[in-house]
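In: next input, structure requested:
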Amino acid sequence: MIRTACHVPGDTASVLSVLQVQRWLRRCSATHSKYGSIGLDVSLPTRLIDVEFGLRLVETKGMHNRYVSLSHCWGDRDSTTAKRTFKITRENLSSSLENIDFTSLPRTFIDAIIFTRKLGLKYLWIDSLCIIQDDQDDWRHEASLMANIYENAVLTLGATASASGSAKIPKFPVLIRIDARITSKGKRYIVYAQRQLPHLMQYEPLYKRGWIFQERYLSPRFLHFASNELIWECREGMGCECNENKLLETTDSDPVGYFNAFKSYYLEAFTASPYRVQVAWRDVVHAYTELNLSHAKDTLPALSGITKKFIGLRPEDIYLAGLWESSFVYDLLWHAESYGILKKSLRPRLEKWRAPTWSWASIDSAVMTRGTSHNYGNDDEPRMTSCIDVLDVNCIPAGDDITGELSSGYAVLRGSVLAGYFRFKPRSYESHCIAKGGYEMSFFPDYRLDTDDDSRVQDGDCVFCLRIATDSPRRENSLDDFLVLRRKRGMIGTFERIGVMTLAVDGNDFYRMFESRREECAITIV
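Out: Model prediction:
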């Protein structure tokens, strides 16, 4: 089938491309008014780049105006190119307020500056130029403001196809002239052809980056500089230069629409029931943890903007290292995945502590829970009942932001516990097991247990299972959920989580043994 499409200029900096973006901006501003007008001045971020005349850093000090933000991949920060890339530090802060050398900037930044100028806007926000990179306090403060920074931007430019700051925003293939004819009325016309452009957004470099998750979701308007064309995304629709609108409107067969599904879950949470808000959060965690971060310490900060939006939806609730007080038991039921868009494998326990082991933020794998929309459709209440008493949960932030980095955390839970032994079967599909009284049951490990460090769990080591929740109401094929724990080395009476286990209630010998030998006790998990 031969379809008609719009001409793709082949250069994102072309007059035609800029005019198209301006049309998208005007249409969004006029028809999607609840998301803010493009002509509305807002309170500006702490610092911005003034691109109007020359180039310099501006400390806004309460100013109101309009600005554009940039979302991009840092690339390999340990590379020689990355080390030479200009960024704001305490040493060059004063001079940057006077002037920034245009030639010192990476190619992606230069392209973003040029495009901002062509849109007729004065200010641009770029993380490495507007946050002091060698000042931890400044970084934590600015990271806590990410929700406002991206939400208030007129437009976010996404260097979607660029794997690092040194890459140019791409130019696209030109059309091929096929024929020229004269109509019966004597009018001359020309026929051009181009391959149908793919819209496989999830494979672009930017979509593999953890920070893009909140940058994209919080931005009212996001412009993708993709591999083949410009793709527009706002909270009420999508568009592209080739104008394949029918493809972009679908969500079941089109990759763009499919990859946009998690954004829909996030936006729907703002009008959902309290339980569906809980489910939406777990969907967000699942999608977010499939992505990669250059620095492990960024796991919670890189989601802090979206977290703050959910705090607004759960004003009576308490946020706890990626979990929530009101749904703490059900939020505990995450397990590590070793598949997904990026096919992240099970990884070793982190060398440096980042979060308590009961939090998904303590590992680097993608996670899934039994309480997401993938499992339970559109239920408005959980299908599980808690089997534990949560006696105490405490998380201490490293700075002033409760959604940012942590310095410590623990949970005290009372419930039914059974001690057993770890069994490892390297050639078996069910390779990680708890053994007790001649019975064995497999579990999902949170991380690689065979590493040569303090996190290693060896065959024969003592481990424990703590029952967390059960299906409600009880029915045929009901399941109970357990945390798998071990004693924390060097800390008396303290445990750490190493996995999660699900047991069938009926006809299960291990479950019957658990019921006959379990003990009720309170344990502290760090």
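In: when you work out contacts or count neighbours from here on, use the C-alpha atoms and nothing else.
Out: Fine.
In: three-state assignment of residue 490?
Out: Secondary structure, DSSP: H, G, I helix; E, B strand; the rest coil: residue 490 is coil.
In: so which residues of the stretch 351-500 of the chain form helices?
Out: Taking DSSP state H, counting those that start in this stretch, the helices of the stretch 351-500 of the chain run over residues 373-376.
In: what about the strands in it?
Out: With DSSP state E, counting those that start in this stretch as the criterion, the stretch 351-500 of the chain has strands at 366-369, 384-386, 389-397, 406-424, 432-436, 439-442, 444-445, 462-471, 479-487, 494-504.
In: wait, residue 189 sits on residue 182?
Out: Yes - using C-alpha atoms under 8 Å, residue 189 is in contact with residue 182, at 6.4 Å.
In: from residue 236, how far out is residue 35?
Out: Remark: distance between residue 35 and residue 236 (C-alpha to C-alpha, to the nearest Å) = 9 Å.
In: more neighbours: which of those two?
Out: residue 35 (17 against 12; other C-alpha atoms under 10 Å).
In: so for the more buried one, what's the nearest residue that isn't a sequence neighbour?
Out: Of all residues not flanking residue 35 in the chain, residue 220 sits nearest, at 6.5 Å (C-alpha to C-alpha, 6 or more residues apart in numbering).
In: next one: residue 249
Out: Per C-alpha to C-alpha, 6+ apart, closest to residue 249 is residue 257, 6.6 Å.
In: quick revisit: quick one: closest of the strands of the stretch 351-500 of the chain to residue 19.
Out: Across the strands of the stretch 351-500 of the chain, residue 19 has its closest neighbour in strand 366-369 (40.0 Å, C-alpha to C-alpha).
In: the structure of the following sequence is requested for comparison with the preceding one:
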Amino acid sequence: MGSGGPHILRLCSDAEYSPDSHNDIQISLPVLLEAEDPARFALLRTWLRWCDESHNCNKHNAKSKAALPTRLLYLGDLDPDVLRLYSPKEDDNIKYFALSHCWGKITENNKRQFCTTDDNINSRLKGFSLSELPKTFRDAIRVTRELGIHYLWIDSLCIIQWNQKDWEYEAERMEGVFASAYCTIAATSALDSNAGFLKRNVNNEYVLVQDALGRRFYICADTDDSNNHVDIDDFDDHVEKAPLNTRAWVMQERILSRRTIHFSDKQMYWECGEGVYCETLTRLKSSFRKIYFMLDPNFPDRLLESGDQRTIEFIQFLSEAYSKRDLTQETDRCVAISGLEARIASAIGCRSRYGIFEQHLHRNLLWQRSDGEKAKRIGYETGIVPSWSWMAYDGGIQFMEIPFGDVYWNKQLRFNKEHKQVFSNIFKRKGIYALVTDVGVFQNCSLEQRDISYAVLDSSKAERGRIWYDIESSGNLHTEWCVVVGRNSHKDEHGLRNEKYYILVVRLTSLDGEYTRVGVGWVQSGYVIRQRLNVRVV
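Out: Take a look at the predicted model:
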């Protein structure tokens, strides 16, 4: 502080800068703080307090089914090396942090050295040593303590590992764990549990500069070459594209969290309902509406206020993005987003079945592989995930581009009835999920392969439809059946009005009246005729 009165440091200024606005120059740190610099944690405390006092992000979220997790890690012992697991009581009023991290490629022996198991849970309820934990966990404990919080949730410590019953129970409560957390710590830069995340790649060898256009970046301190620079405030590169955010489990952790601190390898970012704030004291604004919905601390309130079309587009965006993310266990595909799915279904007031929402059933069913490769069925237990759900297969998906407003959906296509008690458990849905619908057969047409899809041709070899197969094509439409999902009218090249059907391609199973999905597409109405009523697609 110099003389001449108090100086005000504007902590969060807008990233949108105009070189003509000379009175609105960015306020920034000249260098990033060292990993152990107390000012770094002071900034985190300031962000947290400022959000508590100025935003609505910390309001209790009544949508969460579980107010507190089954177990938390207690960090408040007088001896900082002593930790213990704590089972919250129903009337406890506890603030806790949650850790979002990547396990990485570590061996099972390594995992057993620090995970909670049936063998050590009783002793961990009494107390154990901080030194038993890997670096990423120790960094998370350091941050939690520095911010004045005594409780932390970490999956491998608070869920009993290699105990299927406990894992299933806790997986269903995951929505509440992150939605109720006071704040989430994202170990964005940590490739695995042993890596840690407080240390970073950019250090004081770089100096922050700003050019005449307001663009900000770091250059090496010992050179004047502006081409030798490191991008700064690049949330997309530092966070969105980081390995952590390629993991499937992390998607719902991030969306359901009220606010998140991202520890990238370049700088810290604070993310809450009001936007993203950088360690360089800059506020980032996003023009991407879908990100705005994801920042909602009371997700999905903002989404529902935007109307049905936005909701459909967002659900499809989430499904596509999630389908391209990585999982260590492929059978977790139907579980790692189940909390988020349940939250959306509850908010829009409908049932959902493995990523397919009843209120938007028809559009949700019209998905296809995004990479053009044939799908591989995931090895779930028999009957767990139906063939018409994209969760039944591995790999990325995309939805057919269908206009809004001019499509008439098949009202005979619906979910089958289910027992409510069975529906409540995602691990006990065996053999009960089916679509009830009519099916038809193709007539007066044939198939011809065209790159990743098949053209439906009439007798003159004119194209009358297109099919994308999930699995191998039979090459013969006379062996295929189809479900008409919706239809719309359009004029062809001759100005004649034709009706276009959006279809699922299905095949008979070994049971009469039961079919399985094998593809998706469209076909002109004259080449399909309805044949059987009220069959099941499983």
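In: same list, the strands of the stretch 351-500 of the first structure, but as a markdown table with mean neighbour count and distance to residue 109 of the first structure please.
Out: Converted to a markdown table, these look like this (neighbours: other C-alpha atoms under 10 Å; distance: least, C-alpha to C-alpha, whole Å):
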| stretch | mean neighbour count | distance to residue 109 of the first structure |
| --- | --- | --- |
| strand 366-369 | 24 | 31 |
| strand 384-386 | 19 | 49 |
| strand 389-397 | 15 | 33 |
| strand 406-424 | 19 | 32 |
| strand 432-436 | 21 | 48 |
| strand 439-442 | 17 | 50 |
| strand 444-445 | 20 | 42 |
| strand 462-471 | 22 | 49 |
| strand 479-487 | 22 | 47 |
| strand 494-504 | 21 | 43 |
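In: what range in the first structure matches stretch 261-275 of the second structure?
Out: The counterpart of stretch 261-275 of the second structure in the first structure, using TM-score structural alignment, spans residues 223-237.
In: what does the matching stretch contact?
Out: With contacts defined as C-alpha atoms under 8 Å, 6 or more residues apart in numbering, stretch 223-237 of the first structure is touched by 8, 10, 12, 17, 21, 24, 28, 32, 155-161, 169-173, 197-198, 201, 204, 219-222, 238-242, 249.
In: so which strand or helix has the closest residue to residue 127 of the second structure other than its chain neighbours?
Out: Counting by C-alpha to C-alpha, 6+ apart, residue 84 is the residue found nearest to residue 127 of the second structure once chain neighbours are left out, at 4.2 Å. Using DSSP states H and E, the element containing residue 84 of the second structure is strand 82-86.
In: report the distance from that strand to the chain centre.
Out: Put simply, strand 82-86 of the second structure sits 30 Å off its chain's centre (C-alpha atoms, centre = their mean, to the nearest Å).
In: what's in contact with it?
Out: 71-77, 124-130, 158.
In: buried sites along stretch 359-371 of the second structure?
Out: For stretch 359-371 of the second structure, the neighbour count (16 or more other C-alpha atoms under 10 Å) marks 359, 360, 361, 362, 363, 364, 365, 366, 367, 368, 369 as buried.
In: quick check: closest non-adjacent residue to the alignment partner in the first structure of the fifth one.
Out: This points to residue 363 of the second structure. Per TM-score structural alignment, the equivalent position to residue 363 of the second structure in the first structure is residue 330. Of all residues not flanking residue 330 of the first structure in the chain, residue 371 sits nearest, at 7.0 Å (C-alpha to C-alpha, 6+ apart).
In: give me the neighbour count for the one you found.
Out: That count, for residue 371 of the first structure with other C-alpha under 10 Å as the rule, works out to 22.
In: just residue 399 of the first structure next, same as before
Out: Counted with other C-alpha under 10 Å, residue 399 of the first structure comes out at 16.
In: residue 379 of the first structure now?
Out: 12.
In: cool, and residue 148 of the second structure?
Out: 11.
In: picking that back up, and the residue nearest to residue 127 of the second structure, what pairs with it in the first structure?
Out: Checking TM-score structural alignment: residue 84 of the second structure goes with residue 56.
In: same question, residue 424 of the second structure
Out: Match for residue 424 of the second structure (TM-score structural alignment): residue 401.
In: just confirm residue 385 of the second structure contacts residue 391, I think it does.
Out: Yes - applying C-alpha under 8 Å, one finds residue 385 of the second structure in contact with residue 391, separated by 7.1 Å.
In: show only the entries of the contacts of stretch 223-237 of the first structure found in strands.
Out: 155, 156, 157, 158, 221, 222, 238, 239, 240 (DSSP state E).
In: between these, which is closest to residue 1 of the first structure?
Out: residue 240 (20.3 Å).
In: give me every residue that touches residue 336 of the second structure.
Out: Going by C-alpha under 8 Å, 6+ apart, the list of residues near residue 336 of the second structure reads 171, 248, 249, 252.
In: residue boundaries of the strands in the stretch 101-250 of the second structure?
Out: Using DSSP E, counting those that start in this stretch, strands in the stretch 101-250 of the second structure cover 128-129, 151-153, 183-186, 206-210, 216-220, 229-231.
In: now these in CSV, with mean neighbour count and distance to residue 465 of the second structure?
Out: Output for the strands of the stretch 101-250 of the second structure, formatted as CSV (neighbours: other C-alpha under 10 Å; distance: least, C-alpha to C-alpha, whole Å):
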stretch, mean neighbour count, distance to residue 465 of the second structure
strand 128-129, 14, 65
strand 151-153, 26, 52
strand 183-186, 26, 47
strand 206-210, 18, 55
strand 216-220, 20, 51
strand 229-231, 16, 48
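In: export those strands to CSV and tack on distance to residue 469 of the second structure?
Out: Listed next are the strands of the stretch 101-250 of the second structure as CSV, based on distance: least, C-alpha to C-alpha, whole Å:
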stretch, distance to residue 469 of the second structure
strand 128-129, 54
strand 151-153, 43
strand 183-186, 38
strand 206-210, 52
strand 216-220, 47
strand 229-231, 43
